[in-house]
Every structure is written in structure tokens, then in C-alpha cells.
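K.L.:
attaching a predicted model along with its sequence, questions to come.
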Amino acid sequence: MDAMTTPFDPARFLPDDLLARIRERAVAHDRDNTFPQDDLDELRAAGYLGILVPTDRGGAGLTLAEASILQQRLAGAAPATALAINMHLVWTGVAKVLQDRGIDDLAFVQRGAAAGEVFAFGISEAGNDLVLFGSDTEARPGADGGYSFTGTKIFTSLAPVWDHLGVHGLDTTSPDAPRMVFAFLDRTDAVVTRDDWDTLGMRGTQSRTTELHGATAPAERVVRRLAPGPQPDPLVFGIFAVFEILLASVYTGVARRALDLAVQTAHARRSKKSGTTYANDPDIRWRIADMAIAYDALPPQLAGLSTDVDTRVDHGARWFSLLAGVKHRAVTMAKSVVDDAILVGGGSSYSAHSELSRLYRDVLAGMFHPSDPESAHSAAATAWLGPVSS
């Protein structure tokens, strides 16, 4: 529907000069714990919020595979900016997944994103390891088909700037209850954003806690009512697929930047003992080679899985283990690569002003995003061994 007529050029959407400005600003946003408003403004002006929106609705009509490449590129400049924008792209990606399968429930997301509106992801809740399959937020039905939501969401990236918040909650009062309700809220007085984001890394995401006090979604913004628990609804598949792939893309981009910095450092540092650069030291060469081998595995995996989503390949019950697996491999690979880059960089990388120091803190956040290591291994075990016998 939206195949590009010319070869995909990432620099068309993220030119080098834009990335240079974003990278330069990342230092201050990390230090000052502030949201990268200038980054958002420039990305919006460049049409980045609509990269996954079809051209006939005002977007760029990119595929998920192409968006993955762009998010890797953006993360190499500013991981927190990329992670924050990720949560907007998740919803536009879900809209694309549904539309590609003949379901046009999220047309309003596509049109809004193309117009520069920001969509945020309000799913995470403290202690809720059911994630998409359960919620501690109350979803109370209204007489007009709408719902009001009362509860607390955590890790709400883009908290200071979103226009619409995609949430879920549990309806326990309707005749067919319980039902998981997915809907979109506008920013009103019934939504309270705490100023509580003060973290080790990924500080620019400003993923603050969000309190919902009877926040209302009208009937036309209620997009699903589903039975709790795992089930094959395309919306659930779309959220999981796009979230995991784009998340893995961000951390793969972090790893690439760390690898590039390690290479630069190895060529720049000179050894007093050998009289030559560390690029000629056999131990450093082995370490960087090991980093490159680990990194090189991820971009093809992301390209393959995202293309499978784009082309509607049916992996059946294996989809969830494949998606959780690529996210898990990406974040563990990225952490290992950044660890080694720190060692190649030497003592200077321990300084707070070092970009590697910031990447070292940023990459730690990967382990906290769904799917966590336990969930990823559980999904893989079930895919290969079947469910646990009773």
C-alpha cells in the first residue's frame, strides 16, 4: 500500500545535521533531567511523527522495517529521545499493523500523528506482570458507550507533551465482565502527571507517573473490549510486535554508537608501552571484534522480524517467543557491548562528561522494559517445550 518508489534513505528522514544537534543537546537533557523539547519540535517539523502513517493520510508510508532502521539511527544520537519517540511510534505502528490486516480502528491515530499530535503509551502499572493481559486500573462503563479510567500508570514516556494517552483498564461491572478495555484519553484535569522522573539513565524520556481520576474516553476512542489473559486479537499482537521490535531497535542503536566510540578511541589512544595506538593492541582488537560480532547479529534479526510483520507472515504461536527473544537479545547484547566499550575507553570513560558514561547508564533501562528476562525465557520454553504439565 505504501511501498517507497525510491530506495530507502535513512538520511532523508534523519539527516546528519539534525542528528548532530540532537546529540549535542542530549548532554544537557541528561544532566538537567529535562525533556528534549527541541528534539521533538525538529522531529515533528521533519514529519517524523508520521513515518509509519500511510501517504494517503499525510504520512511518509514507511514500513516497520524502515522505522526500525531509523530508530537505531536516532538512538545513536540520543537514546532517551529515541526511546521517548518510540512510545508514540508504537501506536502509529499498531495502527499500521491493523490497517494492513483490513482493520481500520486506529485511523484517528494516523491522522493525528500526521498532523503532529503526540500519542503516548499508558499501559505499565507497578507490580502488574500481566502487562497487556490484566490491569489494576478500573475501567467503568458510561451510558454512552464511553469509559472512565481510575488508576495509576508508571513509566509514561513523553509525559510533559503528549496529546493523547493510550491506556487499558479492567471492566468488572458490565454484564459480560471481566473485560480488558483499551482506549485513548485526552489530557484533562482528570489526568495528573507527577513530576517524579529522576533516574539513573534515560532521563530525557521524562517517563513520569500518571494518575487517572475518572479520566474519560468517549465511545469512538474505545478501541477494544477483550477477555483478560493471552488471546490472539490483532490489537494485542500489534502492540506486542511493534513495541518489542522498536524497543530492540533503540538498544541496538545504542550498541552501535558504543561500538563506533570504541573504534574511535582505539585509533586515538596511544600506548606508552608499545608506542603505537591501541588499535594495534591484540587484546583491544579481540575485544572490539567480540563487540562487533555480537552487534552484527541484531540488525538482520530486526530486519527479518519487522519484515515478517510488514508482509503478514504467520508464525502462529511462535510469534510471542520470537518477539520477546529479539528484545531480550538486543538489550543483553547492548549492555555487553557498552561494558566493553567502557573498557576500551579506559579511565576517561568513567568521567560524567563522557558520552560512554551516559550510554552506560542509559543502556541499563533495557532490562526493565517488557518483556523482562523471565518472561522472554518463559515464552521461549513454552514455544519449544509446550506448557508446563499439571
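P.N.:
Structure received. Numbers count the residues shown, from 1 in each chain.

K.L.:
when you work out contacts or count neighbours from here on, use the C-alpha atoms and nothing else.
P.N.:
OK.

K.L.:
wait, isn't Val109 in contact with Val90?
P.N.:
No - at 10.7 Å, Val109 and Val90 do not qualify as touching, with contact defined as C-alpha atoms under 8 Å.

K.L.:
mind telling me what element the nearest residue to Arg57 once chain neighbours are set aside is part of?
P.N.:
Among residues not flanking Arg57 along the chain, Arg111 sits closest, at 6.0 Å (C-alpha to C-alpha, 6 or more residues apart in numbering). Element membership for Arg111 (DSSP states H and E) is helix 107-114.

K.L.:
that helix: which residues count as buried?
P.N.:
Across helix 107-114, burial judged by 16 or more other C-alpha atoms under 10 Å covers Ala107, Val109, Gln110, Arg111, Gly112, Ala113, Ala114.

K.L.:
show me the contacts for the last one.
P.N.:
Going back to what we said before, that points to Ala114. Shown in contact with Ala114 (C-alpha atoms under 8 Å, 6 or more residues apart in numbering): Gly47, Leu49, Gly50, Val53, Arg57, Gly58, Gly59.

K.L.:
could you check how far the last one is from Gly112?
P.N.:
In this structure, Gly59 lies at 10 Å from Gly112, with C-alpha to C-alpha, to the nearest Å as the measure.

K.L.:
and here is the other one:
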Amino acid sequence: MPEPVPFAPVRRLLDDDLLAAVRGRAAGYDRDNAYFTEDLADLVGAGYLRALVPESFGGAGLTLRETVHEQARLAGAAPATALAVNMHHVWTGVARYLHERGDSSLDWLLEEAGRGEVFGFGYSEAGNDLVLLGSRTEARPDGAGGYTFHGRKIFTSNSPGWTRLGVLGLDTTSDDGPRLVHAFVARDGDGVEVRDDWDTMGMRASQSCSTVLDGAHAAADRVVRRLAPGPSLDPLVIGIFTTFETLLAAVYTGIADRAIELAVAAARRRTSMKNDGAALAQDPDIRWHLADAALALDGVWPQLDTVAGELDALVDRGVGWFRATAGLKVRATETAKLVVDRAVRVAGGSTYFSGNELGRLYRDVLAGLFHPSDDESAHSTVAHSLLDG
């Protein structure tokens, strides 16, 4: 077992006034199925999109653990905003992961993020449960070391806002193929169509629309890797997997934190006629629901802190990182779902109205089921580590 990583104090970029403004807009965005335009402007103004960018590249230089805490706070104010911003943080986190381990292949991304470019994550595809290990998108060589991409990506969060999109495609024509091609395309180039098809039950402001790639071009200097399909210990793959899972866990843990806050307030506010007007905070069943939710959530934060702290400290778990971070994501999202369910039971029927914040969290938290790694994939990963390693 690795030595425990001591926890340092957490620095913050998001002040309480900014978070209050973000929370105040969340219901309207959700009602109107609207993009979080004002939130993004405030976050950019606070330097938040440069949180994980090292100071030497013009960023704030927060650690992954510090960004995890900020993302949880942001998710407590507006889950959809936090989820959309998460995808940008994933790419700056991956670039930082590589840079800190002596790999400069994404240093250009840190430089561009430091100058204000916004990065999106275009890997998910309908019916592709291989995720990082395969792709339905064609990657066609351009003859000069670059590629054009042809396929449809789904759940492309922050669709209206990204200026650079990380994409994955399969090259089946090169002599050394097949090869999975990891690259970046620009929004202002040809061959990129963002569909206006995001009308969901939750996470509505994230505007995670489909993206159709029909000749989107990545020049040679924007092709990051050409890897054989299937499992890989390439640092890029480990960096994507661990950063994605850890930041995703932070968002859903932040939702759970907020749900408990709202449930406690409701229990103190609501009264019981059968108990002579006493607050429901004194009802043993209500107290049990709240305690059950808190007990479950109390087990997530130490794991989240430890995983993020070890990644910051360059701890080398090798293939063990897949088990560690897949398990973290599943535990965080499943626990958040349980916590919100308990909170709804405490708060009562008012949560069933569409404008209720806790009711919105109930819808938003369900999205955690669909992000990779899903429950089945995570169990497969852990079983493999136990039985086949």
C-alpha cells in the first residue's frame, strides 16, 4: 500500500457571492433548457477555467484535490454548470498530469487554456461501451501526419462554449493500423456540426448536445497519440481515466452535500400535527433518514481526498489506478443518488414540483448512472484486478 498523502489546506477561487449568483440562475436555466451563459462569464472572470493550469502557463495552479473541492462547491450551487465545466477541467487536468510526469505532448493545451481557450470532451458514442478502448468514429489520415474525423459524438457537454474539442477515432487504413487516434479539432474549422438536441430530464443547462464530425481536421501537431485498440497503460489513457473519474465523482458528491443541507433545513422547518406541531427534526424516522444519508456520504469524501491527493503526489499505482478511480466514481454517484433520495423523503411532497431545488437535484443526480465507468464496467474492472491480475 502507498504511504498516506498528508492533506494540505485547500485554496479557493470561487467566493460565496459568485456561488450565490450561480445558484440564483440555476432554476431558470433548468426551466428554459438554457445554456449557462452568465455562469460561464462569471467563472471565466474568476479565473476558474485556468484552475488546473500551472502558474508557469498562466493559470491558477490549483492541485487536483483543490479543484475537486471547488467543483463540489460549484455543483452544490448548480450541478449542470459544474458538469459542463468539468469537461474543460478534465483536459487541463490531463495536460497537467502529463506535464508533471515529464511528458510535454499536451503543453500546448496548457498554453492555450492559459490564453482562454475552452476545451470540450468528444469521446462518447452511442453503443460504444469500449469508451477509451475503441471508437465508431473514422480517423482518416490526411497524408501529412494529421487526420480528418467522421462520426457522431454524444453527450458533448458545454456544446455552445467549447473552442477546442478532444476527439477519438479509429484509423483502419494505415500500414501499422488499426490505431486509435487521440486528437483535437477546432470549433472554427470545417466539418463540425453541433446539433440542437439536448432536451433531457436533468443536467439541462450543461447543453451536452450531439456533435457530428464530417471531415473535422486535426493537424499533425494536434494529434496526441496513435495507440493500438484495447487496454493501454499509456500515460495519456491513465491521465484521461483518472482525471475524468475523479472530477466526475466530485460533482456528484457536491450534489449530495447540497441535498443534505436542504433536507436538514426542511426537517427543521416542517412540523407535525400528530405531534402537536413539533418540528419534524424531532421525528425518529426523519432523523434516521438524515443519519443514513450522512453516514453514506461520510465514506465518500475521505476516498475522494485520498485519490486526488495521491494523483497530485505522483503516486504510481500502475494498472491499479483503473480500479481505484472506477470504484470512486461508482461509489460517489451511487451514494449521491441514495443521499438525494433520502433527502427527498425528508423534505416531502414539495420536492415534486418542478421549480423545487431538491426536486431538480433528484433529476440531475440520475445522470451519474450514464457516465463511464458505469456500474457494470466498474465491477468488471475490479473483478479483473482480483481474479486475473
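P.N.:
Structure received. Everything numeric in this text was worked out from a predicted model, so none of it was measured.

K.L.:
TM-score of the superposed pair?
P.N.:
The TM-score (TM-score structural alignment, normalised by the length of structure 2) is 0.96; 380 aligned residues with a C-alpha RMSD of 1.0 Å.

K.L.:
ok, the buried residues of helix 107-114 of structure 1 vs Ala84 of structure 1, which is closest?
P.N.:
Nearest to Ala84 of structure 1, judged by C-alpha to C-alpha, of those is Ala113 at 14.8 Å.

K.L.:
just want the most central residue of structure 2.
P.N.:
For structure 2, the residue nearest the mean C-alpha position is Leu248 (3.4 Å; C-alpha atoms, centre = their mean).

K.L.:
can you show me the strands along the stretch 101-250 of structure 2?
P.N.:
119-122, 138-141, 147-156, 164-171, 179-186, 192-194, 209-218, 223-227 (DSSP state E, counting those that start in this stretch).

K.L.:
mind listing what the residue nearest to Arg57 of structure 1 touches?
P.N.:
Listed by C-alpha under 8 Å, 6+ apart, the contact set of Arg111 of structure 1 reads Val53, Arg57, Gly58.

K.L.:
so which of the residues you listed hold up in structure 2?
P.N.:
Mapping the contacts of Arg111 of structure 1 onto structure 2 (both residues aligned by TM-score structural alignment, their matches' C-alpha atoms under 8 Å) leaves Arg57, Gly58 still in contact.

K.L.:
re earlier: and the buried residues of helix 107-114 of structure 1, which is closest to Thr152 of structure 1?
P.N.:
For the buried residues of helix 107-114 of structure 1, the residue nearest Thr152 of structure 1 by C-alpha to C-alpha is Val109; the value is 23.1 Å.

K.L.:
so what corresponds to that closest one in structure 2?
P.N.:
Using TM-score structural alignment, the equivalent of Val109 of structure 1 in structure 2 is Leu109.

K.L.:
for its match, give its distance to Val118 of structure 2.
P.N.:
Taking C-alpha to C-alpha, one finds Leu109 of structure 2 at 10 Å from Val118 of structure 2.

K.L.:
quick revisit: now do the helix holding Arg111 of structure 1 and strand 179-186, the angle between them.
P.N.:
30 degrees (axes from the mean of the first three to the mean of the last three C-alpha atoms, to 10 degrees).

K.L.:
tally of neighbours for the closest residue to Ala20 of structure 1 other than its chain neighbours?
P.N.:
Closest residue in space to Ala20 of structure 1, ignoring its immediate chain neighbours: Ala77 at 7.1 Å, by C-alpha to C-alpha, 6+ apart. Counted with other C-alpha atoms under 10 Å, the neighbours of Ala77 of structure 1 add up to 24.

K.L.:
from memory Tyr48 of structure 2 sits against Leu13, does it?
P.N.:
Yes - using C-alpha under 8 Å, Tyr48 of structure 2 is in contact with Leu13, at 6.4 Å.

K.L.:
rewinding a little: just checking, the residue nearest to the centre of structure 2 touches Arg331?
P.N.:
No - when contacts are counted by C-alpha under 8 Å, Leu248 of structure 2 is not listed as touching Arg331 (11.2 Å).

K.L.:
next, count neighbours for the aligned partner of Leu356 of structure 1 in structure 2.
P.N.:
By TM-score structural alignment, Leu356 of structure 1 lines up with Leu358 in structure 2. For Leu358 of structure 2, the count of nearby residues is 26 (other C-alpha under 10 Å).
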